[in-house]
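K.L.:
Generate a structure from the sequence data that follows.
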Amino acid sequence: MITWARIGFVFVVLFAVTLILWPFQLLGLALDLKIRRYIPRCWHRTACFLLGIRIHVHGTLERRRPLMLACNHASWKDILVLGAIADVVFIAKMEVSEWPVFGTLAKLQKSIFVAREQKRRTGDQVNEIAERMAAGEIVVLFPEGTTSDGNRLLEVKSSLFGAAAAAVQHTPEGVVHVQPVAIAYTRIHGMAMGRYHRPIAAWPGDIELVPHLLGVLKEGALDVDVAFGETIEFRAGDNRKHLSMAVTSRLRRMLIRHLRGRDYEAL
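P.N.:
Got it, this is the predicted structure:
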């Protein structure tokens, strides 16, 4: 009974916060005001607090721009976590825009939707990403292209770094900063989370969303480590495959380290 009461409380409060912030975000989007970048962080922080997601940050966010964050991807919660830490914009599959609730929230955050199977649109999509980065927005890329089980890093697709290559042409210094970011769900109710419990945090695509969401709400106490790695400078003429290999190496090393457990500081 208490569990369902808590779930109801979370939905009611989050719905109320959404209604309060909604008109301000719509105004920001309509007039392209900078406030549209800040409001989502407030919403994401509220959502993480209500869901019981405690964020522990290691390292620092790169200050130089343009900046692309290359992150491993275990769950839809990655978006809440990263959105609670920084004012970011996400690159998402076109299908996400059609999802109920999540699609609307993604549009409100002005996510960049890409249709990978439509080659004729690739140039326009890459240019949009490049222009947003050149304008100072922090773009988040999940280079695995899908969610994992949270225990490992999937193959990183070098083709997805095309936006970084395109953005180089829009920068006066001729460089794009690519920072690897590892997201590791490490504890549940304060206890170390092993492989058995990690599916509570991770969301591979073959698991239905609603039951998974209810499971997260019932647990209500997840710890996640977010590690910011050493930034890679990508310049005109650099090889995307080399960038992909460097990102893969640093992401895997950071992810393994934090999944095995280390001391951390709370956000």
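K.L.:
use CA for all of it now, contacts and neighbours both
P.N.:
Will do.
K.L.:
State the helix or strand in which Ala246 lies.
P.N.:
Following DSSP states H and E, the helix or strand that holds Ala246 is helix 240-260.
K.L.:
Return the set of buried residues in that helix.
P.N.:
The neighbour-count criterion (16 or more other C-alpha atoms under 10 Å) identifies Arg240, Leu243, Ser244, Val247, Thr248, Arg250, Leu251, Arg252, Met254, Leu255, His258, Leu259 as the buried residues of helix 240-260.
K.L.:
Another sequence for comparison is provided below:
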Amino acid sequence: MTWIRIFFIITGLVLTTLVLLPFQLVGLAFDLKIRRYVPRIWHRIACWLMGIRIRVHGSVERRRPVMLSANHASWKDILVLGAVADVAYIAKIEVADWPVFGTLAKLQKTIFVVREQKRRTGEQVNEIAQRMTGGEIVVLFPEGTTSDGNRLLDVKSSLFGAATAAVPHTPDKIVYVQPVTIAYTGIYGMPMGRYHRPIAAWPGSIELLPHLMGIFRAEAIDVDVDFGEAIPFREGDNRKHLSAAVIASMKRMLRDRLYGVRKTTPDVEIAETGLEPAEEGTS
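P.N.:
Now for the predicted structure:
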């Protein structure tokens, strides 16, 4: 059954890509807004094929420009956030050369940054600011790498430089930074503990192929996405204070979600109800 499932997933992804690719290429070629919407369709179908069931709590900040600051446990975070909102990612330049993932990142018009080359910082910040002021939702993974899914790794305030440096380029001299957490909470229809979470997460020590096989065998993975309260950052504000506030919110949301403190009924459950709000209550 595992090989049948793998064939079904790969075939579905290939067919979906072939259908949507022409629309995305046209959108990229002429910088049309459709390039922002097509990836969400692809990500939703990919999540459905792989059995990733998404529960959304809260919503994306409506004010613009906005940057999402999210924890990073796996490449699946890209699929999950991409299925929830029309987002653009900030990624290290090395991702552009990765097989498959690099191509998909380019098709989504990911913003690639070279952290070691300071002479290119201004150019990269200008692109981020331009994309944000153009109404795009930009996602930053401030950990800079993937974790085991059980905790938030150490974060340097310098990684928020993209948001702070973009402030002077925005019309109202303000950027909203919204904390977001992605928590993998269920597998095989059961609560996911620390032992199984590495199946969902992808720390650098695990090779990709065995990790993919674990995902294919899992059949159903539940993930909760929590959107915290956006923090306004104005010109002259302290970047370290912004970083501390965002990270504190992310740690609290992730801890509460993983340990079951927060409510278990989602505001939105994509897997079953699309984007229709669900009633509050207990599960």
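K.L.:
on that earlier part again, which one among the buried residues of helix 240-260 of structure 1 gets closest to Glu155 of structure 1?
P.N.:
Each of the buried residues of helix 240-260 of structure 1 was checked against Glu155 of structure 1 using C-alpha to C-alpha; the closest is Thr248, at 8.1 Å.
K.L.:
thought that closest one was touching Val156?
P.N.:
Yes. Proximity of Thr248 of structure 1 to Val156 meets the contact threshold set by C-alpha atoms under 8 Å, at 6.4 Å.
K.L.:
hmm, back to that, from the buried residues of helix 240-260 of structure 1, which two are the most distant?
P.N.:
Taking C-alpha to C-alpha, the two most distant members of these are Arg240 and Leu259; they sit 27.8 Å apart.
K.L.:
For burial, what's the neighbour tally of Glu230 of structure 1?
P.N.:
Look at Glu230 of structure 1: counted by other C-alpha atoms under 10 Å, it has 16 neighbours.
K.L.:
Three-state assignment for the nearest residue to it once chain neighbours are set aside, please.
P.N.:
If you skip the residues right next to it in sequence, Glu230 of structure 1 has Gln179 as its closest partner in space, 6.3 Å away by C-alpha to C-alpha, 6 or more residues apart in numbering. Here Gln179 of structure 1 takes the strand state, with states given by DSSP: H, G, I helix; E, B strand; the rest coil.
K.L.:
I'd like the distance between Gln179 of structure 1 and Gly28 of structure 1.
P.N.:
When distance is defined by C-alpha to C-alpha, to the nearest Å, Gln179 of structure 1 is 28 Å away from Gly28 of structure 1.
K.L.:
okay, those two: which has more neighbours?
P.N.:
Neighbours were counted for Gln179 of structure 1 and for Gly28 using other C-alpha under 10 Å; Gln179 has more, 23 against 18.
K.L.:
Counterpart of the more buried one over in structure 2?
P.N.:
Aligning on TM-score structural alignment places Gln179 of structure 1 opposite Gln178 in structure 2.
K.L.:
contacting residues around that match?
P.N.:
Going by C-alpha atoms under 8 Å, 6 or more residues apart in numbering, Gln178 of structure 2 touches Val60, Glu61, Val66, Met67, Leu68, Ser69, Phe227, Gly228, Glu229, Ala230, Ile231, Val246.
K.L.:
I'd guess Ile183 of structure 1 is in a strand, am I close?
P.N.:
Yes. Looking at Ile183 of structure 1 with three-state DSSP, it is inside a strand.
K.L.:
and it, what is it in contact with?
P.N.:
With contact set as C-alpha under 8 Å, 6+ apart, Ile183 of structure 1 has these partners: Cys71, Asn72, His73, Ala74, Asp78, Val224, Asp225, Val226, Ala227, Leu255.
K.L.:
which residues in the stretch 151-267 of structure 1 form strands?
P.N.:
Along the stretch 151-267 of structure 1, the segments classed as strands by DSSP state E, counting those that start in this stretch run 175-188, 191-192, 222-228, 232-235.
K.L.:
ok, average deviation of the second one from structure 2?
P.N.:
It refers to strand 191-192 of structure 1. Here strand 191-192 of structure 1, set against structure 2 after superposition, deviates by a mean of 0.8 Å using mean C-alpha distance after the TM-score superposition for structure 1.
K.L.:
cool, and the first one?
P.N.:
Here strand 175-188 of structure 1 is compared with structure 2 after superposition; its mean distance to the aligned residues, by mean C-alpha distance after the TM-score superposition for structure 1, is 0.4 Å.
K.L.:
That strand relative to helix 240-260, how many degrees between them?
P.N.:
Strand 175-188 of structure 1 runs at 20 degrees relative to helix 240-260, counting by axes from the mean of the first three to the mean of the last three C-alpha atoms, to 10 degrees.
K.L.:
How are the helices of the stretch 1-150 of structure 1 distributed by residue range?
P.N.:
2-31, 35-51, 77-85, 102-108, 122-134 (DSSP state H, counting those that start in this stretch).
K.L.:
With distance to Gly150 of structure 1 as added columns, please give the ones you listed in JSON lines.
P.N.:
Conversion of the helices of the stretch 1-150 of structure 1 to JSON lines gives the following (distance: least, C-alpha to C-alpha, whole Å):
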{"stretch": "helix 2-31", "distance to Gly150 of structure 1": "24"}
{"stretch": "helix 35-51", "distance to Gly150 of structure 1": "18"}
{"stretch": "helix 77-85", "distance to Gly150 of structure 1": "11"}
{"stretch": "helix 102-108", "distance to Gly150 of structure 1": "21"}
{"stretch": "helix 122-134", "distance to Gly150 of structure 1": "27"}
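K.L.:
Just tell me which of the ones you listed ends up closest to Tyr196 of structure 1.
P.N.:
Taking C-alpha to C-alpha as the measure, the helices of the stretch 1-150 of structure 1 were each checked against Tyr196 of structure 1, and helix 77-85 came out nearest at 18.4 Å.
K.L.:
Distance from the closest one to the middle of the chain?
P.N.:
Helix 77-85 of structure 1 has its C-alpha centroid displaced from the chain centroid by 6 Å (C-alpha atoms, centre = their mean, to the nearest Å).
K.L.:
got it, and stretch 192-200 of structure 1?
P.N.:
Per C-alpha atoms, centre = their mean, the displacement of stretch 192-200 of structure 1 from the mean C-alpha position of its chain is 20 Å.
K.L.:
Span of that stretch from start to end?
P.N.:
Distance across stretch 192-200 of structure 1, first residue to last, is 13 Å (C-alpha to C-alpha).
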